[in-house]
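Chemist: no sequence for this one, just the structure:
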């Protein structure tokens, strides 16, 4: 909230400025969020503080008594304006209600028959005159405009008139495509049916939007605007904020310079268990700026676009809907849950404000900043994180693409020890840093762009011709499979993984027994099991091993190690590893059973996800029909760099030695899901037979993987 140090109550200084045009314009003081919260708390009890109380506040908050005095004057004026606006809102709502009732009565009167003559009634009551109602609405609007102008004069910024409280859903986005290297990409619009915005993963959030008052909204707006100013300054600035890391050359935040320029009264850095993660990265994304903005402001589509990072998200309240067409000024209170694709790493949960602002034509900034709510019992995670102003700057490029600059800034408190396998991965910034956001966003947008290609990008080996509609249907089916797989790895708090006891393996096996009841999921009891191991091989080699159908018999226990053949192939990215495959196993009793598989890779990691699907279901997808009801039970692998680096010294002839860093190993998470037909319908506890089955299944799979990769570690 911004208030002039001399504003409020019609100070004579304003007239003096008019008489003396050479006098310097007054500088405005921006209060910190902590100062505003303290002042708001006092205002609730004492809206008219005496001089003694103002002096005490002055000492506590570091403000002058004059600033304290004018803040309370302005706040009282604002409250008065809010009450007047609320009264006008009530009048307008009542007027609209009466008008709707009148219209309904008029429609009913059209069908009334006179009991005397059997004809329609003669004439109408002049009360139903629409022109009269129109004049009443104009009168109310003029009264609302008057109150808003008075409030804006004292508050210092315009007040929107009755903004709608519902978010605006855009069904299609403009996607201007440039040269992509594939023939046939020229669609001007993007059908977001590929991103269905499923709400299956939305958590049960105790905090309701009805708990947010107008005063809360004012505070949220001020916090969001301050966060936006900080984000833009950090995204567009270099020294003294950013410096190159000595280990990997990436940009990291200079905390000393940051704290000096953005001091925080209640910094969590005083806690010795809190550490800071801050990074910045940029890249070119195959999607125009407004399309990206619309995706980011729809929490459901945001999860669908980035399922490997965002496990769950929901919009709690829309504080401001923003400008239609540009989304500038949109402010939302959101719940977010960010993940690493392994049960060994707890998710990071946030209540946060997401604010969008159009900087100039073709340029937007979106900021996320944590917001403390009174009900935070939801946060039972082992890791407590606070998101400092983070987000991205999106700039349109002439070829229809966008340049995205991302900054990620968190203060993290580990309530328990980080798992030994993931220490380097997390502390190096690979887990939640800006580089992962950029690389994942690039790959996901490439996938969406490939769905728009109308040329021949589908290799059909098995004699089935795939139409463009069939291709899109197959891609939607595969995406649902991947999203379900990612959501299984980090389950909600009510369905946590259980570490199995009595495991004979050197690694920890975790399992979960649950029942699906949603459309597109198998009906019955499902046993999910997962384990993470370290392999002394680069992630690219491990990924190539799993995506190659020729090496599949070496690790696929569920298919009895039978050889498989790829019968259909759909490319969904510029990298050859980004593709969707349909596989058929030989020498099996189930001739109608196929395997749907999607593999994807970027610099932050890779996935190989697969699910058994029967032949009729594949034929339905190939023909372009609806696939939402086809049941999927995905299993697969996640592969991440371990974060450890080794320095290689190289000596050039006639020159001094130089060094380079390389990743030394991979973190491989194995997830297997099987139907448990013998379990009772009400059983939620695993039997010893199930425990033994899971331990043997995971153990044998891991052993065969190590043998095939010549890794005994």
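Modeler: Looks like it came in fine. Since this is a predicted model, take the numbers as computed values, not measurements.

Chemist: can we go C-alpha only for contacts and neighbour counts from here?
Modeler: Noted.

Chemist: my read: residue 35 touches residue 61, true?
Modeler: Yes: here residue 35 reaches residue 61: they are 6.2 Å apart, a contact under CA atoms under 8 Å.

Chemist: which helix or strand lies directly C-terminal to the strand or helix carrying residue 512?
Modeler: According to DSSP states H and E, residue 512 maps onto strand 509-516. Using DSSP H and E, the helix or strand that follows strand 509-516 towards the C-terminus is strand 524-535.

Chemist: do a quick rundown of the strands in the stretch 351-500 of the chain.
Modeler: In the stretch 351-500 of the chain, the segments counted as strands under DSSP state E, counting those that start in this stretch are 363-370, 383-387, 390-396, 402-414, 458-460, 498-499.

Chemist: and the angle for the fourth one with strand 390-396?
Modeler: Angle, strand 402-414 to strand 390-396, by axes from the mean of the first three to the mean of the last three CA atoms, to 10 degrees: 180 degrees.

Chemist: mind listing what the closest residue to residue 465 other than its chain neighbours touches?
Modeler: Spatial nearest neighbour of residue 465, excluding adjacent residues (CA to CA, 6 or more residues apart in numbering): residue 622 at 7.8 Å. Residues near residue 622 by CA atoms under 8 Å, 6 or more residues apart in numbering: 464-467, 469-471, 473-474.

Chemist: most neighbours of all those residues, which one?
Modeler: Most neighbours among these, by other CA atoms under 10 Å: residue 474, with 29 neighbours.

Chemist: ok, and the closest non-adjacent residue to that one?
Modeler: Spatial nearest neighbour of residue 474, chain neighbours left out: residue 621 (5.5 Å); criterion: CA to CA, 6+ apart.

Chemist: and the one you found, that's in a helix?
Modeler: Yes: per DSSP: H, G, I helix; E, B strand; the rest coil, residue 621 lies within a helix segment.

Chemist: who touches stretch 326-334?
Modeler: Residues from elsewhere that reach stretch 326-334 (CA under 8 Å, 6+ apart): 221, 224, 290, 293-294, 313-323, 351-358, 364.

Chemist: put this beside the first:
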């Protein structure tokens, strides 16, 4: 029946009560039905309305259930969309209440296919097989880090350009600043690949560390370990990677040493990029953790996996730095034994962001074994594939091409010295040669921290990094005097425009003899042009390690007429080389340090010397490129026939940030270095 109109009147609660008005035809039919059934018309109307209401309720229940089902599906889809990560950019999609239409799904499928093809290509490159053959990888805990830093584009500068251009876009002199910008773009498809790469690297490092012959052979003259490349290729099923490029060189070295630091502390410092750079200030110019792929266990760091960046240096402005993007993983393989393994990855993948040279870390790392009394035994392996795109100066060819400059022996020698330094930092007491009052233990620690910052700043300022636009002023050889400018805004340096100048010379004298000459305050007048012939007196002395040459000194000039100025100096030496760094400092600042207060804001302007072996003796054994062995080192730096000495000055050219470099400043610093070099050669009887 066709229903009539529906109207409503207010009920007792103020709500409208609905009722139904029947049409005349409906009323006639109802009366006829009531006459035949002997039921009152009111009962017929009531039963009809009740039947209709029951049907309506049943229909409503079905519709409500269907609506609830659709609503649940809608909520689930929206929640799923919130957690979707774009495979191309790694970001969440924009919120949109509309559903994906067929075209959007087709576009998304196309992007996913392209991403799969790209990752499959990466798998083929890294692992030697397509992604379809990869075994399933267990999921790992991912903790992404935000990477919000500056720009990578930092092209070199032509010497023909005006030196004032060095001030443009220059940054603070802080060595810890990471100035390059890379988007965190590790996709969900790449992470399993990186986990497998790290696992394979870990297994390889363990075997390379623990296997001797036929993988490693001892040299007859010095007993160093030489990697047999053919054996290595067979053992790890490599396909002659050292022959991939005609100019590729393989550097491989292995060494072991006992260091004064507990194994858990070492592992923690290795897995933290900032602590890693602090532990190796003479090698690591900068380091950065790009992303944490697995955090591992809290105390032991076992199971940690991080993507890192580092830039390594030789202590001279003429030797190009080496940049690496690599995975670093840590695993505790048994009680008291850890393995830390590195392997290079292609990151970033865009060619215009890639470094100019292409060094690659083949599986490298160290085995750390816990010993008694807080000592650890560290066995270190460095295995690097170098494609030399940047020319190396003649003076450094033997040192670099032999593999010594970045080899395991240098890392371990530096690690031993720095572990001794950290141990001395926690020891109480100080020898009595001081300013009249022995400083407290807090004063000693404050002075050591200030000196450590001075050395780190000095090493960073002489790096041949893209951060420093070095320009050669003059020179009869391929080194010459080089200068660079930067604006300083750090609290730990004078504010203004700083001028750094350096040169490297070869001396026919052993590194030990040259270091002793610079360290001895009694011979300082023979090379210190700025002392005006006035001798100095050591008024404070802090032992800095097991070697007597490792120390921190406070020097005072005699008859100089400047009783308010002192010289803070630190001397560092080990088998890989030596550093002598000094900076003027006033008496009020030293009083602050001696009282144990924070020395972070005391300004320093360090200058000094680096002394490296020339590498000629180690290079006589040669380095194999595609032959039977790779360049290696166990203790190749002892008995070097000569020394490579870098002389470096840092000068506050002006306290005004807008100051410009003039010809007079250039001539002044050039003459200062030339005179210093001449006096050093004369004092050591090394004149040409």
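Modeler: Received, thanks. As the structure is a computational prediction, the values presented were derived from the model and not from experiment.

Chemist: TM-score for these two?
Modeler: After superposition, the two chains reach a TM-score (TM-score structural alignment, normalised by the length of the second structure) of 0.73; 531 aligned residues with a CA RMSD of 2.9 Å.

Chemist: quick one: contacts for the counterpart of residue 581 of the second structure in the first structure?
Modeler: In the first structure, residue 581 of the second structure lines up with residue 609, judged by TM-score structural alignment. Each residue near residue 609 of the first structure by CA under 8 Å, 6+ apart is listed here: 481-482, 485, 597-599, 634-637.

Chemist: setting aside sequence neighbours, what's the nearest residue to residue 609 of the first structure?
Modeler: Leaving aside its sequence neighbours, residue 609 of the first structure sits nearest to residue 636 (CA to CA, 6+ apart; 4.2 Å).

Chemist: A strand includes the one you found, no?
Modeler: Yes: assignment of residue 636 of the first structure by three-state DSSP places it within a strand.

Chemist: quick check: it vs residue 427 of the first structure, distance?
Modeler: 26 Å (CA to CA, to the nearest Å).

Chemist: neighbour count winner among these two?
Modeler: A count of neighbours by other CA under 10 Å puts residue 636 above the other of residue 636 of the first structure and residue 427, at 22 against 16.

Chemist: what do we get in the second structure for the more buried one?
Modeler: Mapped onto the second structure by TM-score structural alignment, residue 636 of the first structure lines up with residue 608.

Chemist: residue 285 of the second structure: neighbour count?
Modeler: The number of residues packed around residue 285 of the second structure, counting by other CA under 10 Å, is 29.

Chemist: did I read that right, it in a helix?
Modeler: No: secondary structure of residue 285 of the second structure (three-state DSSP): strand, not part of a helix.

Chemist: residue 419 of the second structure maps to what in the first structure?
Modeler: Matched by TM-score structural alignment, residue 419 of the second structure corresponds to residue 445 in the first structure.

Chemist: OK, contacts around its match?
Modeler: With contact set as CA under 8 Å, 6+ apart, residue 445 of the first structure has these partners: 285-287, 305.

Chemist: one more: residue 381 of the first structure?
Modeler: When contacts are counted by CA under 8 Å, 6+ apart, residue 381 of the first structure touches 346-349.

Chemist: and which of those is nearest residue 110 of the first structure?
Modeler: residue 349 (57.2 Å; CA to CA).

Chemist: and the closest one, what element?
Modeler: Applying DSSP H and E as the criterion places residue 349 of the first structure in strand 348-360.

Chemist: one more: residue 677 of the second structure?
Modeler: helix 663-683.

Chemist: and that helix, what's buried?
Modeler: 666, 669-670, 672-674, 676-677, 679-681 (16 or more other CA atoms under 10 Å).

Chemist: measure how buried residue 419 of the first structure is and give me the count.
Modeler: The number of residues packed near residue 419 of the first structure is 12, by other CA under 10 Å.

Chemist: can you list the neighbours in contact with stretch 237-246 of the first structure?
Modeler: Under the criterion CA under 8 Å, 6+ apart, residues 234, 250-255, 257-258 lie in contact with stretch 237-246 of the first structure.

Chemist: mind running it again at 7 Å?
Modeler: With contact meaning CA atoms under 7 Å, 6 or more residues apart in numbering, stretch 237-246 of the first structure is reached by 234, 250-254, 257-258.

Chemist: kindly indicate which of the contacts of residue 609 of the first structure lies nearest residue 110 of the first structure.
Modeler: Closest approach between the contacts of residue 609 of the first structure and residue 110 of the first structure, by CA to CA: residue 481, at 54.7 Å.

Chemist: what does the closest one correspond to in the second structure?
Modeler: Residue pairing (TM-score structural alignment): residue 481 of the first structure is matched to residue 454 of the second structure.

Chemist: is residue 612 of the first structure within a helix or a strand, and which one?
Modeler: For residue 612 of the first structure, the host element (DSSP H and E) is strand 605-614.

Chemist: give me the mean distance between that strand and the second structure.
Modeler: On superposition with the second structure, the mean distance recorded for strand 605-614 of the first structure (mean CA distance after the TM-score superposition for the first structure) is 0.4 Å.

Chemist: residue 251 of the second structure falls within a helix, correct?
Modeler: No: assessed with three-state DSSP, residue 251 of the second structure is strand; it does not lie in a helix.

Chemist: that one against residue 381, yeah?
Modeler: No: counting by CA atoms under 7 Å, residue 251 of the second structure stays clear of residue 381, with 10.4 Å between them.

Chemist: quick one, which of those two is more surrounded?
Modeler: Per other CA under 10 Å, whichever of residue 251 of the second structure and residue 381 has more neighbours is residue 251, with 29 against 26.

Chemist: re earlier: tell me the angle the helix holding residue 677 of the second structure makes with strand 481-488.
Modeler: Going by the same axes, to 10 degrees, helix 663-683 of the second structure is angled at 130 degrees with respect to strand 481-488.

Chemist: helix 663-683 of the second structure aligns to what range in the first structure?
Modeler: Aligned using TM-score structural alignment, helix 663-683 of the second structure spans residues 688-708 in the first structure.

Chemist: ditto for stretch 32-45 of the second structure
Modeler: Stretch 32-45 of the second structure lines up with nothing in the first structure when matched by TM-score structural alignment.

Chemist: ditto for stretch 262-282 of the second structure
Modeler: Mapping stretch 262-282 of the second structure onto the first structure (TM-score structural alignment) gives residues 288-308.
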